[in-house]
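>>> Provided below are the primary sequence and the corresponding predicted coordinates.
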Amino acid sequence: ALTADRAADARTAALVPEFLLVSGVGCAKNTRVPRSAEYPSDVPALTPTFVRVAWDGGDRDAAVRTDAVDRFHAWLTGRDGLAAFAAAGFRSATGTGHPLLGAGPADTGVLSAAGPLPGAAARTAVDTALSRYRSANGPGRVLYLLDSSGSMRTRWPGPSGGPGILKQSLGGLGDEDEYGVWGVYDGPGGRHHDEVLAFGHHRRADAERGVDAAARVRDAESDPHAALLDALDTMAGRGADDKWPQLIVYLTDDEDDDRLTGQNLAQVLERARQRKVPVDMVSLVAGSCDRGRPAAAVAEASHGRCLDTADDLGTGLHDEVARVGTGED
């Protein structure tokens, strides 16, 4: 939303799809400062693309579905569909000067013909821009805590298991980033984790092979309270002399949440506020991010994010890690 201050509004540019200046006028009565479209010569035009989506079970009644899709496509690209696009304020994708599809004078703030526009941005240019954006704050550090207790056995194999989701997220990290993986479980001598992947710089393929070789389910419980306290202290120590972005990721099935309640939870929340290292709690079960659950509380106290099976865990965690790292996926 634009600022409510008229003076600030007058010197503020809004980046919006052009057609909204024609069809998105439901709030016109609240407009404080009239706006006119600008057409930068180095910004490519975007052509709407017809995409047919599919889903599990979407192949049922295939002939009927295909017929419906074909008829809708014919309508969109025919006279009635183009009239709907024109009424909404869209332009010609191919005509000289990209004229508005609608006949008659242009609406206020919009040019009838925008003039020549460049072609689509090259993939290499987009990749370069993303790489520069991600590395603006320098390399990042990520410490993964992978619940390796016995209850994880059924949530271990495949791309949707704990190691699989972890490996998917490595695409958000680059060669300059530092990261490592702990396997969290109750070990001998009071240990609460072992080192699955040493903290440091890694090529993605090497890191994935390292996780495959060393990560395994243990016949033991886990102690999220002890593991999180140690992780917060470890990351705070690593970041004491620089301002690299940092993140802790805890992948778990929440089976040992009874050890992250009461005073134990209070201690973790206090340490998280002190250390100021975000913690993303990634749960492989439903409801873990509901208000009042330990995972939600830890994420909130540390200014991290909580993800559970209500989210797309692979994509969600990849995006979170990419905010810290300099990867190119």
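Perfect, I can see it now.
>>> contacts, neighbours, all on C-alpha from now
Will do.
>>> which stretches of the stretch 101-250 of the chain form strands?
141-147, 178-184, 193-200, 246-252 (DSSP state E, counting those that start in this stretch).
>>> which strands or helices does the last one pack on?
Where contact means 3 or more CA pairs under 8 Å, 6 or more residues apart in numbering; DSSP states H and E, strand 246-252 is packed against strand 141-147, helix 162-169, helix 224-238, strand 279-283, helix 313-324.
>>> orientation of the fourth one relative to strand 246-252 in degrees?
Using axes from the mean of the first three to the mean of the last three CA atoms, to 10 degrees, the interaxial angle of strand 279-283 with respect to strand 246-252 works out to 20 degrees.
>>> list the buried residues of strand 279-283.
Across strand 279-283, burial judged by 16 or more other CA atoms under 10 Å covers Val279, Asp280, Met281, Val282, Ser283.
>>> give me the next element, helix or strand, following the helix or strand where Arg71 lies.
Counting by DSSP states H and E, the element that carries Arg71 is helix 62-77. Helices and strands here follow DSSP H and E; after helix 62-77, the next one along the chain is helix 79-88.
>>> here comes the other one, which I'd like you to weigh against the first:
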Amino acid sequence: GEERGLRAQEPPRLAPPPVARAVRALDAIGEVTAPVRALMLVDTSWSMRRRVPGTSGSRAALVGRLVREGIGALPGGSSAGIWRFADGLDGERPYREVLEIGPITGRSAKIRAASGDLAIDVGGRTRLRESVLAAYRAAASHASAAEPGLVVLITDGGADSGSLGLDGLVAALEEEFDRKRPVAVAAVGFGPDADRAELTRIAAATGGRAYLAGTVSRARQAVRDAVTRRPCAVECRD
């Protein structure tokens, strides 16, 4: 039932990020038409096996399609990569690269295959915070003022089983922000377990946007919005 899937009605909008921090990221990242280096960070923990109400597919299968669509909507000249995260994916690391960051042009077959693989071997506990920080650092290593970084986090929530606390993650994101290698985190949560407050704080730490999508159509809109709109200076509006 809907208690295990996406909600029929959209929840309230998320609170805006602090103005000063959002303006800082806004200045650094610039117009949405400029190319970016995007890293899609996808939750593949056990809860992603659940079926999406009204469909025959799992949450993981849906997210795979959303990732493919999101990459396709990036500004021309952009690069993209895909990571998945869950406990025990790569030894002690709770995340694994599925597709390295590289030009979108000429890689449509690889992008399709990698996004499809997100629905395979789904399981494990959620270790979101450690994965976000690692993805942020990876994106920053590829970013520049001319081609900023973007981490698009997609998760259905659930308890974080890792050792890194939310305060520690937020502090690290704020401390490591570099105007010469700007990176924004856009956080997309869906399903009843998505942690609205946590996603808001994570995104706000980089001046990025946070979304809580209660329906499939809203989830699709949120991912597209995350890759086509620059950070909001005062308030994120639909």
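Nice, thanks for sending it over. Being a predicted model, the structure only gives us computed values, none of them experimental.
>>> need the TM-score between these chains.
Once superposed, the chains reach a TM-score of 0.67 (TM-score structural alignment, normalised by the length of structure 2), with 186 aligned residues with a CA RMSD of 2.9 Å.
>>> among the helices and strands packed on strand 246-252 of structure 1, which comes closest to Gly210 of structure 1?
helix 162-169 (10.4 Å; CA to CA).
>>> residue range for the closest one in structure 2?
Under TM-score structural alignment, helix 162-169 of structure 1 corresponds to residues 63-70 of structure 2.
>>> and Glu195 of structure 1, what's its match in structure 2?
Using TM-score structural alignment, Glu195 of structure 1 sits opposite Glu97 in structure 2.
>>> what's the neighbour count on its match?
For Glu97 of structure 2, the count of nearby residues is 18 (other CA atoms under 10 Å).
>>> which residues touch it?
Listed by CA atoms under 8 Å, 6 or more residues apart in numbering, the contact set of Glu97 of structure 2 reads Ile82, Trp83, Arg84.
>>> contact partners for the aligned residue in structure 1 for the first one?
Structural alignment places Ile82 of structure 2 opposite Val181 in structure 1 (criterion: TM-score structural alignment). Neighbouring residues of Val181 of structure 1 by CA under 8 Å, 6+ apart: Leu143, Tyr144, Leu145, Leu146, Glu195, Val196, Leu197, Ala198, Phe199, Val211.
>>> wait, what's in contact with the residue nearest in space to the middle of structure 2?
For structure 2, Leu153 is the residue whose C-alpha lies nearest the centre (CA atoms, centre = their mean; 1.4 Å). The contact partners of Leu153 of structure 2, taken as CA under 8 Å, 6+ apart, are Met40, Leu41, Val42, Asp43, Val132, Val185, Ala186, Ala187, Val188.
>>> which position in structure 1 aligns with it?
Aligned partner of Leu153 of structure 2 by TM-score structural alignment: Tyr250.
>>> now do its match against Gly183 of structure 1, distance only.
Distance of Tyr250 of structure 1 to Gly183 of structure 1, computed by CA to CA, to the nearest Å: 10 Å.
>>> now swap in Ala296 of structure 1 and tell me
According to CA to CA, Ala296 of structure 1 stands 21 Å off from Gly183 of structure 1.
>>> the more surrounded of those two?
Remark: of Ala296 of structure 1 and Gly183, Gly183 carries more neighbours, 26 against 22, as counted by other CA under 10 Å.
>>> isn't the more buried one up against Asp194?
Yes - Gly183 of structure 1 is within contact range of Asp194, at 5.3 Å (criterion: CA atoms under 8 Å).
>>> touching, Ala80 of structure 2 and Thr105? I think so.
No - the pair Ala80 of structure 2 / Thr105 is not scored as a contact, 9.9 Å apart, by CA under 8 Å.
>>> before we move on, the earlier item: looking at the contacts of Glu97 of structure 2, which is nearest Ala138 of structure 2?
The shortest approach to Ala138 of structure 2 among the contacts of Glu97 of structure 2 belongs to Trp83, at 10.6 Å (CA to CA).
>>> contact partners for Ala63 of structure 1?
Ala63 of structure 1 makes no contacts at all, as judged by CA under 8 Å, 6+ apart.
>>> Met155 of structure 2 is in contact with Asp195, isn't it?
Check again: residue 155 of structure 2 is Thr, not Met. No - using CA under 8 Å as the test, Thr155 of structure 2 is too far from Asp195 to be in contact (9.4 Å).
>>> for these two, indicate the residue with more neighbours.
Neighbours per residue (other CA under 10 Å) separate Thr155 of structure 2 from Asp195, with Thr155 holding more: 29 against 17.
>>> tell me who's in contact with that one.
Val42, Asp43, Val188, Gly189, Phe190, Ala194.
>>> that one and Val183 of structure 2, how far apart?
Using CA to CA, Thr155 of structure 2 is found at 19 Å from Val183 of structure 2.
>>> buried ones from the contacts of Val181 of structure 1, can you make that a ChimeraX selection?
Entered in ChimeraX, the line below selects the buried ones among the contacts of Val181 of structure 1, by 16+ other CA under 10 Å:
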select :143,144,145,146,196,197,199,211
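>>> okay, the contacts of Val181 of structure 1 in CSV with distance to Asp80 of structure 1 next?
As requested, the contacts of Val181 of structure 1 are exported to CSV (distance: CA to CA, whole Å):
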residue, distance to Asp80 of structure 1
Leu143, 55
Tyr144, 54
Leu145, 56
Leu146, 55
Glu195, 63
Val196, 60
Leu197, 59
Ala198, 61
Phe199, 60
Val211, 56
